[in-house]
Structures are given as structure tokens and as C-alpha cells.
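Student: missing the sequence, but the structure's below:
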């Protein structure tokens, strides 16, 4: 019986991406404020707090919302930090518990007068107040609906983990779009840029081609980058790498290579659809699709700037693309 692999090589996504990365000039001030806001609730044990700080969620926002003004940028930092709270809590819950956590998040986001006096509800309500100040009605409704879908998928993810089940590829792709919260974060682009797109825009075929190609690109590239971290924590079921290895009967390296080729196709699809968006949709549709492209390139850049995925070797991994798999953490370490 062959030994499991000790290393694998990442696909060269950065060199293949023609989109231009940038960072937000308000990063340092807004990031410090947002981090202090979350930490003021003292919701993390020491290890979780270290994971939160080292992950530098706000730096991700700096790359993907590089065009945001100060208030809008601070709000995006708050939301990504709020998602971190929901994600970290639900990762250690069973299906019933994760759905209950998600429902607190949804209720506090959707209803003005809802409050169960939990810390999660309070954090969510404070974010919601910021968001509603500038968001248009279509964006608010779209955001609330996606919050509900996101939490349902997070609950299902917990159920699958509880029963050690892995979805097939066809079912996993739409599931991953939602439980990754990427579509939620795309909706924040409307808030940041000052758009309020109508539903008809999202129903346009070419718009949807670009929209979902961008989303899948972020999900697939993120999954191959985060695979080592997740396998070290015993949480690989919700990852396209695992899905591909199981469904296609391929090795870890072959799955990584497959993702590289698939991401290249997604990038081409996004760029092609971006040039074909109908003028009848208006300039705002093109503006939105251009802006979500920052998520595609920004997530790549951010992944190698922190220790979140590759630990202290993140700069070496960026240069060599070789990932040495870490041993699984003991339960007492989590």
C-alpha cells in the first residue's frame, strides 16, 4: 500500500491571470477599527483569536474592494469578520447546531426588531445598521436572500461533515458557490460602488456567465490554496480538491493540476462574457462585472500575504508553489 503524499505543487494561477491587483488606501485604519470591534466581544478562545488575527481578513478586503471609500471599506471589513465568526463557530457544530447559529445570523440581518440577546445577533445588527445606511433596496433584498441561502448551505455542510459524506461534483459546485459566501461578497460590490442592480440584470445570460465564472474561479482557487490548512484540521469534505479526488479517482497532484486548467477556462469565460454584456443592461452591469474581477485576482494575491493557508512558509510557497502537508492537529489543539 502506497504512503499518502507529503507534498503537492499548486497550479500557477497568478502568472496566468491578466487582471491587475491593487490595495485600498484606507486599509490600515479601517482594518484596525474592524478588528478591535470584533475583539471587543471577546468571543474567541486564545487559539481562535490567533487564527483570526493571523488570517488578516481585512487585508483580503483591501485587495478585493480596493476601489472602496473609507466608510464602505470599513463595512466590508466588518462583514468579512462577521462571516469569520459564523464560519468558525459552525465548523465545530453538528447540523442542527449550525442551522441554529445560521438562523440567528439571518434573523438579525433581515428583521429590524429581532434580537435574542446573543453576541452573534448584536454583531450582526451592528453590521446591518452600517450596511443599510448606503445600500439600495434591490441590493438589500438580494443580500438578505443570499444570507439565508448561505446559512442553509453552511448547515448542510455541517450535516455532511457529521455523517462523513462528500457531495458529487455536479451537486458540489452550486453548493460551494453559496456556502463560500462569495456571492454574498459580490453583492457588497453593489454597496461599495453605489449600484442597485435590478433583478433583470442578474437574469441576463451573458451577465450570469461572467458572474458565475468569477465566483467559481474564486471558490476553486481558494480551495486548492486552503487544502493543506483544512486537511490539517480534518475539514477537507467541503473542498473541491477532495471532491475531484473522490469522483475522478485521481491523486492530490492530479486534482491540483485539474484545478489549474479549469481555472484557466473560467478566466477565459469571464473575460469573454465581460466583453459581450449587452448595452441594454446599462453601464452599471459592466461596472459591476469589472469590479468582481478584483475578487479573482485579489484573492490570489492575499492568499500568499498571510500565514492563514501556508503558515510561515507562505512566501516560499508563492515562489516554488510546493506545499508540504502538515500533520493533523490534535483535537486538544483545536
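Tutor: Thanks, I have it. Just so we're clear, the structure is a prediction, and the values are computed from it rather than from any experiment.

Student: Could you use CA atoms for every contact and neighbour count after this?
Tutor: Will do.

Student: so which strand or helix has residue 323?
Tutor: strand 322-324 (DSSP states H and E).

Student: repeat for residue 260
Tutor: Residue 260 belongs to helix 252-276 when assigned by DSSP H and E.

Student: Can you mark which positions in that helix are buried?
Tutor: 252-260, 262-264, 266-267, 269-271, 273-274 (16 or more other Cα atoms under 10 Å).

Student: same question, stretch 294-311
Tutor: Buried, per 16+ other Cα under 10 Å, within stretch 294-311: 294-310.

Student: can you pull out the helices in the stretch 101-250 of the chain?
Tutor: In the stretch 101-250 of the chain, the segments counted as helices under DSSP state H, counting those that start in this stretch are 119-134, 137-162, 169-179, 182-193, 199-203, 205-232, 240-248.

Student: got the ones you listed as JSON lines, with distance to residue 290 and mean neighbour count columns?
Tutor: Below are the helices of the stretch 101-250 of the chain laid out as JSON lines (distance: least, Cα to Cα, whole Å; neighbours: other Cα atoms under 10 Å):
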{"stretch": "helix 119-134", "distance to residue 290": "21", "mean neighbour count": "17"}
{"stretch": "helix 137-162", "distance to residue 290": "18", "mean neighbour count": "20"}
{"stretch": "helix 169-179", "distance to residue 290": "19", "mean neighbour count": "17"}
{"stretch": "helix 182-193", "distance to residue 290": "10", "mean neighbour count": "22"}
{"stretch": "helix 199-203", "distance to residue 290": "15", "mean neighbour count": "12"}
{"stretch": "helix 205-232", "distance to residue 290": "10", "mean neighbour count": "21"}
{"stretch": "helix 240-248", "distance to residue 290": "26", "mean neighbour count": "19"}
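
Student: here comes the other one, which I'd like you to weigh against the first:
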């Protein structure tokens, strides 16, 4: 009998959208996974059924198809790392060995010319992704992507240390880790690449923009915890394996039942969603055309994650169905700050306003082309074996 936690409709003020080429993108992501042998055969066969390319198409519904394709392939690669190395593989219980493996992959992202791991599927896939990121992005965006990959790797090593010890971090520490190990920050440079612009460094450094991006990450990661809870409990929790999400954190440290923890987590994500919308409204009124596009894509990222989360077989687990919502709510369960010290400053930024810099309000700015090449036709890169 299923013991699924019933997840009610969550607050979604952002309308759904998906790229018109979503079916082609999803098929090509599956083909890419097979071409590079990402993960074990069993894992790969599972991943290619999860509509990961369509997830990318939801994140970038109006983006250049070539970049949406890179994003779909990259997200599948990330699942190959997260599922294959960290959660289901032996390295997930050996933080030191996991760190060594991930540092070798990071070296390839930084130095694809390096003659290492030439026969490793994840390394070969990463080399292909790195080449395509560099082709469609600027040098600054490529560096931002690599830096975010480093942050992601550090966070999964942090999680592995808890998995090895069998302990549960407190809510504040979990929040810090989750904002990185959800791999949302690695996606952010691709939002810019997909539309052929690059945010000005002055804009990117503004507290309001940093708060908006982190708030989007929070909502995406909390939603993922809600939608994946049944899958994680079924696959690991019921067999005595380790799993970690916000529901378990709240149960462990606040003495809540699973249903009470679910209610608390939804309240947290709804309040952050309200904050995100308020920050975006203020920033849109003050920002450049590039920034307005960036904020729109952050919103698509949030809503796309929701739509994919309640429909992908990754989380619906049809053989033992998860009790996920079929729709979303138009009303938040609450408003106001969330009592998590590391993110309390987001609401302070909103109270203080974001910026009144003259450069940030100009509507006559030209979106820079950077190093974006002309469209080469919608084709998948790297589908060959070396």
C-alpha cells in the first residue's frame, strides 16, 4: 500500500510556458545521453524517460533552441552525477573520494584540453557541454558557469558528509546547502546565453538581483523537496537508507509529523514566492532590458520546475504513485519573512528598495551580442564517439 504524503496545490502566480520545440529537444537530450553513455545503463534508461529536455524547454520557453538543447543535456548530465555518483553510487558514502572524483571533473570543465579521464562517460559528456557553453556564451558567462559548477560540487560533498555520518543538518545549514546542491545556480548563466545578452557586472552585484535569484532557487528547491519526498522515502527511507530534504529536517529538529512538516515547508516556499514576485516587480521598474529578460526567465525557471515536477515520471513514480497536485493555487498560504537567519536579509532588501542607479533605468540600452554565433541550425552537438 502506498504511504504517499498528499501534497496540496502550491502557490503559482507565474503562468506556464514551454518552448515550441520541446518534443525535439527532449528526444535529442535522450539521444545525447545514449551517445555519451551517461550513467549506468539502468540509470540512463530511467533518465531518458523523465522528460528532462522538456524541463529545459519550460525554463527557456523563448530561448534559442541550441542553448535550450545544451541546458537539457546538461541537466541530464547533472542527474548522472547526482544519482549515479552521489546518491546511488559508493562514492556517496565516501566524501573524500567523491571530492577527488568531482575535482577531476571540475578540472576538465576549466581545462578541457587536459589529457585525463578520456574514457570516462561523464568526463566526455562534460567536455562536449563545455565546448557548447563556450560557443554560445561569452568568456564571462563560461566562467560563471564553471564557478557555479564548483559551488554545486562543494555542496554535494557537504551532503555526502552528512550521509556518511547519518545525521541531519539544522534548517539554516540545510538552506545554505540546498541553494547550491539543487544546481539552480549552474543554470543561471544559461538564461543569459539563451537570449544573447550579458548582465552588466554592476547589475549582477546588486543585493536586489542577488536576492531575487536566490529566492527563485529557494522556491525551486523547496518544491523539489515536496515533489520528490515520496520517491526518496520509497527508494531509501523505507529500506534504512539515508535521504535528506526539508521535510525530514523539519521533522528531525522541530519534532513535527510528516504532514506538519509539509505544511510548514509549503508556508516557507509560499512566503518566499511572494517575496520573489515583489522583488521582480521593483527590479523590472528600475532595470535594463537585459535585466527584465533575466527576471522573466527566473520566473519561467520557477514555474517550469513546478510543472515538470508534478508531471515527470521521476517524481510521479507511476508504479507506486506519489500524491502530487494536478493544479496549483492562486493564493499563498501566508506572507512575510521566513524565520531562517541566512536568508532574512532578502526581506530587508525589499524593505529598503533595490536600486535607483540611473544606468539601471535606461530603456535605450542595446543588448550586447557578446560572442554569440549565428544560428547554425537546430542540431545537437557532439553526437559521436571518440
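Tutor: Nice, thanks for sending it over. Since we're looking at a predicted model, the values are computed, not measured.

Student: what TM-score do we get after superposing?
Tutor: Put the two chains on top of each other and the TM-score (TM-score structural alignment, normalised by the length of structure 1) is 0.87; 315 aligned residues with a Cα RMSD of 2.2 Å.

Student: list the helices and strands the strand holding residue 323 of structure 1 packs on?
Tutor: strand 7-9 (3 or more Cα pairs under 8 Å, 6 or more residues apart in numbering; DSSP states H and E).

Student: what does the following helix or strand past the strand it packs on rub up against?
Tutor: As assigned by DSSP H and E, the chain's next helix or strand after strand 7-9 of structure 1 is helix 13-16. For helix 13-16 of structure 1, contacts defined as Cα atoms under 8 Å, 6 or more residues apart in numbering pick out 221, 260, 263, 264, 297, 300, 301.

Student: The fifth one reaches residue 17, doesn't it?
Tutor: Going back to what we said before, that points to residue 297 of structure 1. Yes: the criterion here is Cα atoms under 8 Å, and residue 297 of structure 1 meets it with residue 17 at 7.0 Å.

Student: with structure 1 superposed, average distance for the one helix or strand residue 46 of structure 2 maps to?
Tutor: Using DSSP H and E, residue 46 of structure 2 sits within helix 41-47. Taken over the aligned residues, the distance from helix 41-47 of structure 2 to structure 1 averages 2.5 Å (mean Cα distance after the TM-score superposition for structure 1).

Student: and the angle for whatever helix or strand comes next after that helix with helix 184-193?
Tutor: Moving toward the C-terminus from helix 41-47 of structure 2, the first helix or strand encountered (DSSP H and E) is helix 52-59. Going by axes from the mean of the first three to the mean of the last three Cα atoms, to 10 degrees, helix 52-59 of structure 2 is angled at 60 degrees with respect to helix 184-193.

Student: and helix 52-59 of structure 2, what does it pack onto?
Tutor: helix 22-35, helix 65-79, helix 289-309.

Student: if we look at that helix, which residues are touching it?
Tutor: By Cα under 8 Å, 6+ apart, the list of residues contacting helix 52-59 of structure 2 reads 16-19, 21-23, 25-30, 68-69, 71-73, 75-76, 297, 300-305, 308.

Student: That one vs structure 1, mean deviation?
Tutor: Mean deviation for helix 52-59 of structure 2: 1.3 Å (mean Cα distance after the TM-score superposition for structure 1).

Student: What span of structure 1 is that helix aligned with?
Tutor: Mapping helix 52-59 of structure 2 onto structure 1 (TM-score structural alignment) gives residues 57-64.

Student: Could you pull out the buried residues of that stretch?
Tutor: 57, 58, 59, 60, 61, 62, 63, 64.

Student: circling back to that earlier point, and of the contacts of helix 13-16 of structure 1, the nearest to residue 155 of structure 1?
Tutor: residue 221 (23.1 Å; Cα to Cα).

Student: quick one: what's aligned to that closest one in structure 2?
Tutor: That one, residue 221 of structure 1, aligns with residue 223 by TM-score structural alignment.

Student: Apart from its chain neighbours, what residue comes closest to that match?
Tutor: residue 306 (6.8 Å; Cα to Cα, 6 or more residues apart in numbering).

Student: The one you found touches residue 222, doesn't it?
Tutor: No: look at residue 306 of structure 2 against residue 222 with Cα under 8 Å: they stay out of range, at 10.3 Å.

Student: before we move on, back to that, ok, which of the helices of the stretch 101-250 of structure 1 comes nearest residue 6 of structure 1?
Tutor: helix 205-232 (10.4 Å).

Student: Centre of the chain to that closest one, how far?
Tutor: Relative to its parent chain, helix 205-232 of structure 1 has a centroid offset of 8 Å by Cα atoms, centre = their mean, to the nearest Å.

Student: how far off helix 252-276 does that helix point, in degrees?
Tutor: Using the same axes, to 10 degrees: helix 205-232 of structure 1 against helix 252-276 is 160 degrees.

Student: tell me, stretch 288-303 of structure 1 lands on which residues of structure 2?
Tutor: Counting by TM-score structural alignment, stretch 288-303 of structure 1 corresponds to 294-309 in structure 2.

Student: Check what contacts that stretch and list those residues.
Tutor: Taking Cα under 8 Å, 6+ apart as the rule, stretch 294-309 of structure 2 contacts 12, 14-18, 54-55, 58-61, 191-192, 213, 216-217, 219-220, 223-224, 227, 280, 284, 315.

Student: Many thanks, we can stop here.
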